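> I'd like to go over a predicted model; first the sequence, then the structure.
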Amino acid sequence: MIEIQSPRVLPSGDAALTVEFGRSIDIEANRRVLALDHAVAAAHIAGVTETVPTYRSLLIHYDPVRIGFAALSRQILALVPPDTPKSVVIRRWRIPVAYGGAHGIDLDDVARAHDMSTTELIARHTGGDYRVAMIGFTPGFAYLSGLDPSIATPRRASPRTHTPSGTISIGGTQAGIQCLAAPSGWHLLGRTPVRTFHPQRDPAFLLEPGDAVTFEAIGPAQFDRLDSAAERGEPVAELIAP
C-alpha cells in the first residue's frame, strides 16, 4: 500500500505559496499535484493569479491585497484530494520523431549501454505511454514520466553546451522534448519537427501538464517535409484525443 503523505504549505515570497507533496520525483505525487492544480482552477479562488505545477509541488501566485497567506492556505488544503487520484489526461498527442543519425547522435551509444539493437531501443522508446509531468527549464520543455525502465540511462558526465530545438532525449528515468536550442546533459535519441513552443502562437505552449504523449518513428525525408510544414505554421503533431 502506498502511504499518502500530507502536503506541506510553504511561503514563497510575499505573493506566492508552494504546496509540496514529498521531496522526490514520484508519479503518485505528480498525480496529486495535477489534481490539485485542476481543483484550484475550478474553484476560482479570489486573488489567485497563476499556478505552476511541478513534479512534486504546486506553486500558487496570488494577490496579497485580496487574500492573505493563511486564508489561502486553508482554502487550498481543503481542495487537496484525500487519496491518490487516477492519472488525469487532458489530451493525447502523437509526436513524430526521426531517430538516430544527425537527429539522434546518442542513439547508438545508449543502445550499446543496454546491450540491445537501435531497432529495439526505438521500439521501447516509442512503446512508452508518457505523461507530461511538468513544463520547465526552458519555455515549453516537457518533462515526461513513463519511460520504459529498461532504457533508463544516467545523464552524461559532461553536458553539451548546445543541443538543437526539437531534440527528444532521456536522462535517468525521465524523457523530454526540448523546445529550444539549449545546453543539455541528457542523451539525444532523435528529433521532432513539432514546435512545442512558439511565442507568436496562442497558446504559446503546445503541451500542458497532464497531457499524454506517444512517439512515432519517422524517416529523415518525412522529417524534412514535416519540418517545412511546421516552419509554415502548419500543425504536425497529431491530437489523438481531446
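Alright, I've got the coordinates.
> For the rest of this, base every contact and every neighbour count on C-alpha atoms.
Will do.
> Please enumerate the helices of the chain.
27-43, 69-79, 107-113, 118-126, 220-231 (DSSP state H).
> Tell me which of the ones you listed sits most buried.
Stretch with highest mean neighbour count among the helices of the chain: helix 27-43 (a mean of 20; mean count of other CA atoms under 10 Å).
> what packs against that one?
Other helices and strands packing on helix 27-43, by 3 or more CA pairs under 8 Å, 6 or more residues apart in numbering; DSSP states H and E, are strand 48-53, strand 57-62, helix 69-79.
> Indicate which one of the helices of the chain is closest to S87.
Closest to S87 of the helices of the chain is helix 27-43 (CA to CA; 5.9 Å).
> Please work out the angle formed by the directions of the closest one and strand 57-62.
20 degrees (axes from the mean of the first three to the mean of the last three CA atoms, to 10 degrees).
> got a list of contacts for helix 27-43?
21-22, 51, 53-58, 76, 79-81, 84-88, 133, 145, 209-210 (CA atoms under 8 Å, 6 or more residues apart in numbering).
> on that earlier part again, go through the helices of the chain and name the closest to G166.
Here helix 220-231 is closest among the helices of the chain (CA to CA), at 10.1 Å.
> buried sites along stretch 233-242?
Using 16 or more other CA atoms under 10 Å as the test for burial, stretch 233-242 gives V236, A237.
> now what about it, what contacts it?
So stretch 233-242 is in contact with I90, R91, R92, W93, R94, I95, P96, P193, V194, L226, A229, A230, going by CA under 8 Å, 6+ apart.
> Structure two is appended below for comparative analysis:
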Amino acid sequence: MSNTENQAVGGEATVVFQTMGDTAFSVEFATKVDRVANARVMALHRMLAKAALPGVIEAIPSFGALVIQYDPLSTSRAELQQAVEAMLPQLKPEAAAGRLWSIPCCYDAEFAPDLAEVAERRGLTPAAVVQGHSQGRYFIYMLGFMPGLAYMGGLSETLHLPRRSAPRLKVPQGSVAIAEAMTTIYPWESPGGWHLIGRTPVRLFEQHRPEPILFAAGDEVTFRAVSRAEFDKIAAEVAAGRFNHGSLKVMS
C-alpha cells in the first residue's frame, strides 16, 4: 500500500493518508480549519476508540486530520489503513455536544499590548476590536502546544491578522490572543507569536482539580468583558482556591 492514497468518503469528501515516521500515519480530511471536516475527524476518532484495534497506541485529532500511532510489533500500517478505509463509509459526523463557557476577559491596555496595533491595522478603534472579539462564539477544535491551550475558531473576519513577525519570548499566563481566524488563551507563561488583546484571571490548567484542564475539544467559548476591579477580584479568588470554575459553565 502506498504511503499516500486518496479514498472517497461517502461521496462527500476525499481522504489523504500521509506517513508520519515509522510508527504513525495521518488520515487527512481537510488542510484548513473546517467544522465539517473536524466533525468527520472526531467521528473516526470515536469509531477507532470503540473498535480497539490491536496495536493502536494513540489516535490524536487535530483540525482536519487524525494521527494514528501504532506498535509495529503488533500490527502494520497496511493493516491499520485497511481497517480505517473500511470505517470511512460508515462515519456518522455529529454536531458537537460540548459545553459552553463564558470567560471573563479584561481588555485594559496593561493586559492588551497589541490592541492598538490590531485596531490600526484593521482600520478599527480599540473599542470596536474589543466589541468584535467579545461578541464572538468560538469553537474549540483541539488542545495542543501546552496543557490547556485551546485552538478556538470563529474569529470575526474584521479581526483577521497573521501572527506577529517577531514572537515574544514571554507571554503572561491568561493572555487572550488572536491570530488569523482564531483566538486562544495562554494557560502558562510561554513564548508566543499571537496578538495580545486582553487577559483572563481564570486558570485553564490546575493539577489539583478533578479535571485539571478546563476546556475540551468540541466545547464553545464566549468572552465577557470585565473591568480591572472585577479582574482583580476573580484573580484573588483563584489564587486563594475559592473560585468556582463551574460558574463559568453556561450549559452542559
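Nice, thanks for sending it over. Remember, it's a predicted structure, so these values are computed and weren't measured experimentally.
> could the helices and strands packed on helix 27-43 of structure 1 go into CSV alongside distance to I151 of structure 1?
Listed next are the helices and strands packed on helix 27-43 of structure 1 as CSV, based on distance: least, CA to CA, whole Å:
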stretch, distance to I151 of structure 1
strand 48-53, 26
strand 57-62, 27
helix 69-79, 37
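> who wins for proximity to T138 of structure 1 among the ones you listed?
Of the helices and strands packed on helix 27-43 of structure 1, nearest to T138 of structure 1 by CA to CA is strand 48-53, at 14.0 Å.
> what about the residue of structure 1 positioned farthest from its centre, distance to I76 of structure 1?
Most distant from the centre of structure 1: V65, at 32.9 Å, with distances by CA atoms, centre = their mean. Per CA to CA, to the nearest Å, V65 of structure 1 is found 18 Å from I76 of structure 1.
> coming back round to it: from the contacts of helix 27-43 of structure 1, list just the buried residues.
Buried among these (16+ other CA under 10 Å): 21-22, 51, 53-58, 76, 80, 84-85, 87-88, 133, 145, 209-210.
> Might you report the residue contacts of the residue nearest to the residue farthest from the centre of structure 1 when sequence neighbours are not counted?
Distances taken as CA to CA, 6 or more residues apart in numbering place G47 nearest to V65 of structure 1, at 7.9 Å, with adjacent residues excluded. By CA under 8 Å, 6+ apart, the contact set of G47 of structure 1 is Y62, D63, P64, V65, R66, I67.
> May I ask which of those residues has the most neighbours?
Y62 (22 neighbours; other CA atoms under 10 Å).
> what does that one align to in structure 2?
Y62 of structure 1 maps onto Y70 of structure 2 when the alignment is built from TM-score structural alignment.
> Could you check how far that match is from I60 of structure 2?
12 Å.
> how about the nearest residue to the alignment partner in structure 1 of L100 of structure 2, chain neighbours excluded?
Using TM-score structural alignment, the equivalent of L100 of structure 2 in structure 1 is R92. Closest residue to R92 of structure 1 apart from its sequence neighbours, by CA to CA, 6+ apart: A212 at 4.5 Å.
> pretty sure that neighbour is touching A133, no?
No: A212 of structure 1 is beyond contact range of A133, at 9.5 Å (criterion: CA atoms under 8 Å).
> ok so, going back, so which of the helices of structure 1 gets nearest T161 of structure 1?
Nearest to T161 of structure 1 among the helices of structure 1 is helix 107-113 (18.6 Å), distances taken as CA to CA.
> average distance between the closest one and structure 2?
Its aligned residues in structure 2 lie a mean 1.9 Å from helix 107-113 of structure 1 after superposition (mean CA distance after the TM-score superposition for structure 1).
> give me the stretch of structure 2 that that helix matches.
Aligning helix 107-113 of structure 1 against structure 2 (TM-score structural alignment) gives residues 115-121.
> Also stretch 136-145 of structure 1?
Using TM-score structural alignment, stretch 136-145 of structure 1 pairs with 144-153 in structure 2.
> got a list of contacts for that stretch?
Contacts of stretch 144-153 of structure 2 (CA under 8 Å, 6+ apart): 33, 138-143, 181-187, 204-205, 213-217.
> can you tell me which of those are in strands?
Counting by DSSP state E, the contacts of stretch 144-153 of structure 2 place Y138, F139, I140, Y141, M142, L143, M182, T183, T184, I185 in strands.
> Same list, those, but as TSV with distance to A109 of structure 2 please.
Putting those into TSV (distance: CA to CA, whole Å) gives the following:
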residue	distance to A109 of structure 2
Y138	23
F139	26
I140	26
Y141	29
M142	29
L143	28
M182	21
T183	18
T184	18
I185	17
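> Spatially nearest residue to S6 of structure 1, not counting backbone neighbours?
Per CA to CA, 6+ apart, closest to S6 of structure 1 is F21, 7.1 Å.
> Pretty sure that neighbour sits against R8.
Yes: look at F21 of structure 1 against R8 with CA under 8 Å: they come within range, at 6.8 Å.
> what comes up buried for stretch 90-103 of structure 1?
R91, R92, W93, R94, I95, P96, V97, A98, Y99, G100, H103.
> what residue is smack in the middle of structure 2?
Y151 (2.4 Å).
> roughly how far apart are that one and D71 of structure 2?
29 Å.
> Same question for A37 of structure 2.
A37 of structure 2 is 27 Å from D71 of structure 2, by CA to CA.
> how near is Y186 of structure 2 to P167 of structure 2?
For Y186 of structure 2, the distance to P167 of structure 2 - CA to CA - is 14 Å.
> ugh, typo on my part, it should be P201 of structure 2
23 Å.
> How about I213 of structure 2?
25 Å.
> Among the two, which residue is more densely surrounded?
Shown here are I213 of structure 2 and P167; by other CA under 10 Å, I213 has more neighbours (17 against 13).
> quick one: A39 of structure 1 and R32 of structure 1, what's the gap?
10 Å.
> Return the set of buried residues in the strand or helix carrying A8 of structure 2.
Here A8 of structure 2 sits within strand 6-9, counting by DSSP states H and E. For strand 6-9 of structure 2, the neighbour count (16+ other CA under 10 Å) marks V9 as buried.
> count of neighbours near the equivalent of V19 of structure 1 over in structure 2?
In structure 2, the residue paired with V19 of structure 1 according to TM-score structural alignment is V27. Residues lying near V27 of structure 2 (other CA under 10 Å) number 24.
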